[in-house]
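Enquirer: my questions are about this predicted structure, shown below with the sequence.
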Amino acid sequence: MSINWTGVFPAVTTKFTANDELDLATFDLNLSAQLEAGVNGIILGGSLGEASVLSDEEKFTLLSHTLAFVNGKVPVLLNIAEGTTKRAIEAAQKAASLGANGLMLLPSMRYNASAEETLSFFGAIAESTELPIMIYNNPVDYKIEVTLDMFEVLTQYPNIQAIKESTRDVSNVTRLINRFGDRFKIFTGVDPLAMESIVMGAHGWVAGLVDAFPRETVAIFNLIKENRIPEALTIYRWFLPVLELDIHPKLVQYIKLAEVATGIGTEAVRAPRLPLKGEERSRVLKIINDALAERPVLPVGSWGIKAEVEA
């Protein structure tokens, strides 16, 4: 099993019912919109997927359900965000047994590990599975940076193949390419820096606002890769105020509100998160509605189903 590490990989939100159970019907509605738009992969249980409040049973239910629904059209990755190496290995092995196509891997949660400890954590998980792995490098939110020297150590693991680059330093895309060439596939993980990162050579985009605007997100990526920069820039400039919702602590609530506005989601979140209300809700909704009022007509050929899991 291998993954074609390119294109748009949505970090999908987890849908909940009013009774705080998994809402698989609405989840499927959103998945259908992602596939129709031509995304290249699906990532489950990330920050946007409210991983910290999902039970193991819910994570693996989502994985099994998504694999069946997607039916091989695109690779399905499960995010691993655990506090101990033992639990992370168990999650990785369970994901593999259920048929996951790959993993996205965060450093150990709830402990500010040293570089040695972080490398040991990543290495132990990589050795425990044959699944392809994307390392999620987000020192802003998770307080541990995977440096270039650390990635040098990780080159010894052939299944560590991709990086979700979320340092918020666009130059890091160039640093990674200069240091490692094509050894790691680089995905931008910060929506309001996406176009800049892709122009600088990022191979893909782990996107958030794609959950509400799948066609526009795929169009931007495809147009850049086709060197149709002015067309991509027009859409990106329109999209930027919405994309900036991705870098707020309440990104889950903000993006779910956008999903409601575009008809492919609900506002339901799991406590301790609470739905937006009052002035904050009005302000975010205005950003979304202003964008919808000026939603661009997309260029022909800029989106459509293109990717599948490689045998």
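Expert: Yes, it's here. Numbers count the residues shown, from 1 in each chain.

Enquirer: rest of the way, CA atoms for contacts and neighbours
Expert: Noted.

Enquirer: could I get the full set of helices for the stretch 51-200 of the chain?
Expert: 56-70, 85-98, 115-128, 139-142, 148-154, 171-180, 194-199 (DSSP state H, counting those that start in this stretch).

Enquirer: reformat the ones you listed as a markdown table; add distance to residue 238.
Expert: A markdown table is the format used below for the helices of the stretch 51-200 of the chain (distance: least, Cα to Cα, whole Å):
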| stretch | distance to residue 238 |
| --- | --- |
| helix 56-70 | 30 |
| helix 85-98 | 38 |
| helix 115-128 | 38 |
| helix 139-142 | 26 |
| helix 148-154 | 34 |
| helix 171-180 | 24 |
| helix 194-199 | 12 |
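
Enquirer: packed most tightly, which of the ones you listed would that be?
Expert: Comparing the helices of the stretch 51-200 of the chain by mean neighbour count (mean count of other Cα atoms under 10 Å), helix 194-199 comes out on top with a mean of 21.

Enquirer: count of neighbours near residue 274?
Expert: By other Cα atoms under 10 Å, the residues close to residue 274 number 12.

Enquirer: let me see the contact set for it.
Expert: residue 253 (Cα atoms under 8 Å, 6 or more residues apart in numbering).

Enquirer: ok, it to residue 157 distance?
Expert: Distance, residue 274 to residue 157, by Cα to Cα, to the nearest Å: 40 Å.

Enquirer: buried residues in stretch 23-34?
Expert: The neighbour-count check on stretch 23-34 (16 or more other Cα atoms under 10 Å) flags 23-24, 26-28, 30-31, 33-34 as buried.

Enquirer: and here's the other structure:
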Amino acid sequence: MARFGRLVTAMVTPFNDQLQVDYEKTEHLIDHLIATGSEGIVISGTTGESPTLSGAEKLALFKHAVMYAKGKCHIIAGTGSNDTAASIEFTQAAQSVGVDAVMLVAPYYSRPSQEGLYAHFKALADSTDLPVMLYNVPGRSAVNITAQTTLRLAELPNVVCVKEASGNLAQMAQIIEHAPEGFELYSGDDSLTLPTLSIGGVGIVSVASHVVGRQMTDMINAFLAGNHADAASLHRKLMPVFEGLFAYPSPGPTKVALEKLGIEVGGVRLPLVELNEQEKAFVHSLLV
């Protein structure tokens, strides 16, 4: 089914020279992503430097993206945090500007129990009419949404999919096997795109698609057409890009790669810092 498409990009946030959100660059980036295969775009996820964007900046980005790209691709707003009440308020604000769905990250830092995770996500889902994408990323949030908790949440009418960045294929397989009809699983790791498809996942919420979107689309289409050897070959060839874009703190490498391709997106906000010349040279080498 792939409600939001097979290839969804967790978009970087373009900045100007003063590290303020640049809306003209954002439009150019959206055009680039759509042209290279992205069927959905996540605005203000981790790759979008959400921790350093104010609420007002995020809402303005959501609104602009909806106005610019509505009908061309799905716009998914990253509205989750570790504050349930604040996340509810922000999710409702995002709904008011017309986004297609929201992505809700596991509450970071707080490390709630599984019951706490369920109550948090249920409260958020109950507060909106929008489709909800859960986002499990224990490497950043310090808490894993277990398969059992994901499956409980999947019973809620508007919890429609999960971005699984746990790296745990066994957990992912359990979710896919036991999920109610219509609930979908996306890989949250580019390097697991093909393995996830092979066990029944529907696609990828990607970072690498900023720079290899066409190749990833070819790989996904090859797999879906039954050309598994071709898909595997493409996946192997893309692995250096999948891994290299995380050789240094993300999204620094992705922004450098985009600049190399002629897509201007500016720098990164502190506490992230610009890549040095040696690091930039490594990123450039991935694109050869």
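Expert: On my side now, so go ahead. What you are looking at is a predicted structure, and each value in this text was computed from that prediction instead of being measured.

Enquirer: wait, residue 121 of structure 1 sits on residue 108?
Expert: Yes: in terms of Cα atoms under 8 Å, residue 121 of structure 1 counts as a neighbour of residue 108; the distance is 7.3 Å.

Enquirer: what do those two both touch?
Expert: residue 85.

Enquirer: for residue 190 of structure 1, see how far away residue 18 of structure 1 is.
Expert: 30 Å.

Enquirer: the more surrounded of these two?
Expert: Using other Cα under 10 Å as the criterion, residue 18 of structure 1 and residue 190 rank with residue 190 on top: 25 against 12.

Enquirer: for the residue nearest to the more buried one when sequence neighbours are not counted, what are its contacts?
Expert: Of all residues not flanking residue 190 of structure 1 in the chain, residue 166 sits nearest, at 5.7 Å (Cα to Cα, 6 or more residues apart in numbering). If a contact means Cα under 8 Å, 6+ apart, then residue 166 of structure 1 has 136-140, 188-190 as its contacts.

Enquirer: at 6 Å instead, please
Expert: Residue 166 of structure 1 sits next to 137-138, 189-190 when contact means Cα atoms under 6 Å, 6 or more residues apart in numbering.

Enquirer: same check, this time on residue 88 of structure 2
Expert: Going by Cα under 6 Å, 6+ apart, residue 88 of structure 2 touches residue 124.

Enquirer: go with 10 Å
Expert: By Cα atoms under 10 Å, 6 or more residues apart in numbering, the residues touching residue 88 of structure 2 are 79-81, 94, 120-121, 123-128.

Enquirer: rebuild the residues you listed as CSV, extending it with distance to residue 148 of structure 2.
Expert: Conversion of these to CSV gives the following (distance: Cα to Cα, whole Å):
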residue, distance to residue 148 of structure 2
79, 23
80, 21
81, 21
94, 29
120, 15
121, 14
123, 18
124, 19
125, 18
126, 20
127, 22
128, 23
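
Enquirer: what's the farthest-apart pair in these?
Expert: Farthest apart among the contacts of residue 88 of structure 2 by Cα to Cα are 94 and 120. That separation is 17.9 Å.

Enquirer: wait, residue 282 of structure 1 touches residue 290, no?
Expert: No: if you go by Cα atoms under 10 Å, residue 282 of structure 1 and residue 290 don't touch, sitting 11.8 Å apart.

Enquirer: how far does stretch 249-261 of structure 1 sit from its chain's centre?
Expert: 15 Å (Cα atoms, centre = their mean, to the nearest Å).

Enquirer: nope, stretch 273-286 of structure 1 is what I meant
Expert: Put simply, stretch 273-286 of structure 1 sits 23 Å off its chain's centre (Cα atoms, centre = their mean).

Enquirer: and for stretch 30-48 of structure 1?
Expert: Computed by Cα atoms, centre = their mean, the separation of stretch 30-48 of structure 1 from the middle of its chain amounts to 8 Å.
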